[in-house]
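> No letters, just coordinates:
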């Protein structure tokens, strides 16, 4: 049985992502490492503090020690730490938003990036730009920061959180060919936002797990070829 270790900086995505794994990779053992202090420290600092980066790398190492075949980094705010850690860890690290960013960059010219935190918005925009450059494409990114939505959710006001995201999506839709949801936890609103804006909406959880599946299949082929 293959093992995937998912590293989380918060609680919100663990259960929805478990359901995606049960659908797409039912025979894979999924192990979760959750440290919900991480995103709090990132939000407080407005960047990734060195302590957060060190803890994340340690969690990736823990995943390797647990026997993971692949590590899934589930937080877009810290994806650039995963890039650097890939040089230190002996197994593949998949970023949950990598496939989403690649698809957006390959398919659309004007892309609105929707997020509730600047610390998630900015790295997601950089990732899309990086994927576009790798594909030899030029893209225009539209800032879709839903100010106040993160605080509303943390304050126990999920309806206000959703309203602010919807209003932001409607505001930026006219400037974009598609909308990208920078946070995996927003995926539950994908259909609602698409219906409200009339634009394609991309979210990361399913595409991220599909990429994990592709990596596991590649590792299996390489293992068979080596025998």
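All right, it came through fine. Given the structure is predicted, the values throughout are model-derived calculations rather than measurements. Numbers count the residues shown, from 1 in each chain.
> hey, let's count contacts and neighbours off CA atoms from now on
Fine.
> Show me which positions of whichever helix in the chain runs longest end up buried.
Taking DSSP state H as the criterion, the chain has its longest helix at helix 205-226. Using 16 or more other C-alpha atoms under 10 Å as the test for burial, helix 205-226 gives 205, 206, 207, 208, 209, 210, 211, 212, 213, 215, 216.
> how about the helices in the protein?
With DSSP H as the criterion, the chain has helices at 14-24, 37-45, 50-65, 79-85, 98-107, 118-134, 149-154, 158-173, 190-197, 205-226.
> which residues sit against the last one?
Residues from elsewhere that reach helix 205-226 (C-alpha atoms under 8 Å, 6 or more residues apart in numbering): 2, 17, 20-21, 24-25, 69-70, 72, 92, 94-100, 184, 187.
> what does the fifth one give?
Identification of contacts with helix 98-107 by C-alpha under 8 Å, 6+ apart yields 111, 124, 127-129, 131-132, 135, 137, 139, 178, 180, 202-204, 207-208, 211.
> what angle separates that helix from helix 118-134?
Helix 98-107 and helix 118-134 meet at an angle of 50 degrees, taking axes from the mean of the first three to the mean of the last three C-alpha atoms, to 10 degrees as the criterion.
> and what of the third one?
Computed with the same axes, to 10 degrees, the direction of helix 50-65 lies at 60 degrees from that of helix 118-134.
> Start and end of stretch 62-71, how far apart?
For stretch 62-71, the first-to-last residue distance is 10 Å (C-alpha to C-alpha, to the nearest Å).
> chain center to it: distance?
Counting by C-alpha atoms, centre = their mean, to the nearest Å, stretch 62-71 is centred 19 Å from the centre of its parent chain.
> export the helices of the chain to a markdown table and tack on distance to residue 31?
As requested, the helices of the chain are arranged in a markdown table below (distance: least, C-alpha to C-alpha, whole Å):
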| stretch | distance to residue 31 |
| --- | --- |
| helix 14-24 | 10 |
| helix 37-45 | 18 |
| helix 50-65 | 8 |
| helix 79-85 | 18 |
| helix 98-107 | 21 |
| helix 118-134 | 24 |
| helix 149-154 | 26 |
| helix 158-173 | 28 |
| helix 190-197 | 26 |
| helix 205-226 | 14 |
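> this is the other structure I want to compare:
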């Protein structure tokens, strides 16, 4: 059953309009509300990429708050806190989805050589771990190729979007020669995908937001 109320938990307010537009397209009759805490990823980065028990507890508290606020389905839109999301789902009475799971399942079906690309190490490893676990669950052996676009995130945060796009495009272009499918660990990288398509690259490049919302609309 398509949820009547969808609670979205973000670590960046920039993703709110992205998901609002997707929900308008695929879940037009579903009510939405957002919970945002951009300190979560900052705290993880400050601890060398470690998802500490205290951070995991905060994620669980936000999930519980979303349930208390009336959500009958909860989507957490940050891959860096994916392990905490899965833990919270086990103690929540409504369905809880980490945003990259539908994308990971699709990638496993698409090919044996899977590429994962990110601009933050704190996002790269959790996404790669998820892909490996979803492949094992599907009984499929894959060859995983991960790529960190060093400097791209810092460029974007400093306002140099062109530099960010250039670094991500270079990494994507290289990966298309080595894998069957590519996952974008962060939604902010999706903006450069059309550049590669225009250059004739046919390797599927997957971004998590549309696949997550379509999953909720079509599978739930």
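Structure received. This structure is a prediction, so every number in the text was calculated from the model and none was measured.
> Could I get the TM-score for this pair?
In this superposition the chains share a TM-score of 0.93, using TM-score structural alignment, normalised by the length of the second structure; 216 aligned residues with a C-alpha RMSD of 1.5 Å.
> just to revisit the earlier point, just the angle between the longest helix of the first structure and helix 14-24, please?
Using the same axes, to 10 degrees: helix 205-226 of the first structure against helix 14-24 is 50 degrees.
> Counterpart of residue 75 of the first structure over in the second structure?
Aligned counterpart of residue 75 of the first structure in the second structure: residue 78 (TM-score structural alignment).
> Also residue 61 of the first structure?
Aligned partner of residue 61 of the first structure by TM-score structural alignment: residue 64.
> List the contacts of that match.
So residue 64 of the second structure contacts residue 92 (C-alpha under 8 Å, 6+ apart).
> Next one: it relative to residue 153 of the second structure, how far apart?
From residue 64 of the second structure over to residue 153 of the second structure (counting by C-alpha to C-alpha), the distance is 30 Å.
> again, but for residue 187 of the second structure
Applying C-alpha to C-alpha to residue 187 of the second structure and residue 153 of the second structure gives a distance of 12 Å.
> Looking at these two, which one has more neighbours?
The residue with more neighbours, out of residue 187 of the second structure and residue 153, is residue 153; 22 against 19, by other C-alpha atoms under 10 Å.
> shouldn't the more buried one be in contact with residue 121?
No. Look at residue 153 of the second structure against residue 121 with C-alpha atoms under 8 Å: they stay out of range, at 10.3 Å.
> how many neighbours does the match of residue 75 of the first structure have?
Residues within reach of residue 78 of the second structure, counting by other C-alpha under 10 Å, total 24.
> Compute the distance between it and residue 16 of the second structure, please.
12 Å.
> try residue 94 of the second structure
In terms of C-alpha to C-alpha, residue 94 of the second structure sits 22 Å off from residue 16 of the second structure.
> swap in residue 72 of the second structure?
Plainly put, residue 72 of the second structure is 19 Å away from residue 16 of the second structure if you go by C-alpha to C-alpha.
> Residue 79 of the second structure now?
Distance, residue 79 of the second structure to residue 16 of the second structure, by C-alpha to C-alpha: 15 Å.
> Between these two, which has more neighbouring residues?
residue 79 (26 against 18).
> who touches the aligned residue in the first structure for residue 21 of the second structure in this structure?
Aligned counterpart of residue 21 of the second structure in the first structure: residue 19 (TM-score structural alignment). By C-alpha under 8 Å, 6+ apart, the contact set of residue 19 of the first structure is empty.
> got it, and the one 5 residues further on?
Residue 24 of the first structure sits next to 209, 210, 213 when contact means C-alpha under 8 Å, 6+ apart.
> again, 10 Å this time
Shown in contact with residue 24 of the first structure (C-alpha atoms under 10 Å, 6 or more residues apart in numbering): 206, 209, 210, 212, 213.
> Give the aligned equivalent of residue 140 of the second structure in the first structure.
Counting by TM-score structural alignment, residue 140 of the second structure lines up with residue 137 in the first structure.
> Please apply the same query to residue 5 of the second structure.
In the first structure, residue 5 of the second structure lands on residue 3 (TM-score structural alignment).
> how much space between that match and residue 36 of the first structure?
Taking C-alpha to C-alpha as the measure, residue 3 of the first structure falls 22 Å from residue 36 of the first structure.
> More neighbours: which of these two?
Each of residue 3 of the first structure and residue 36 has its neighbours counted (other C-alpha under 10 Å); residue 3 has more, 19 against 13.
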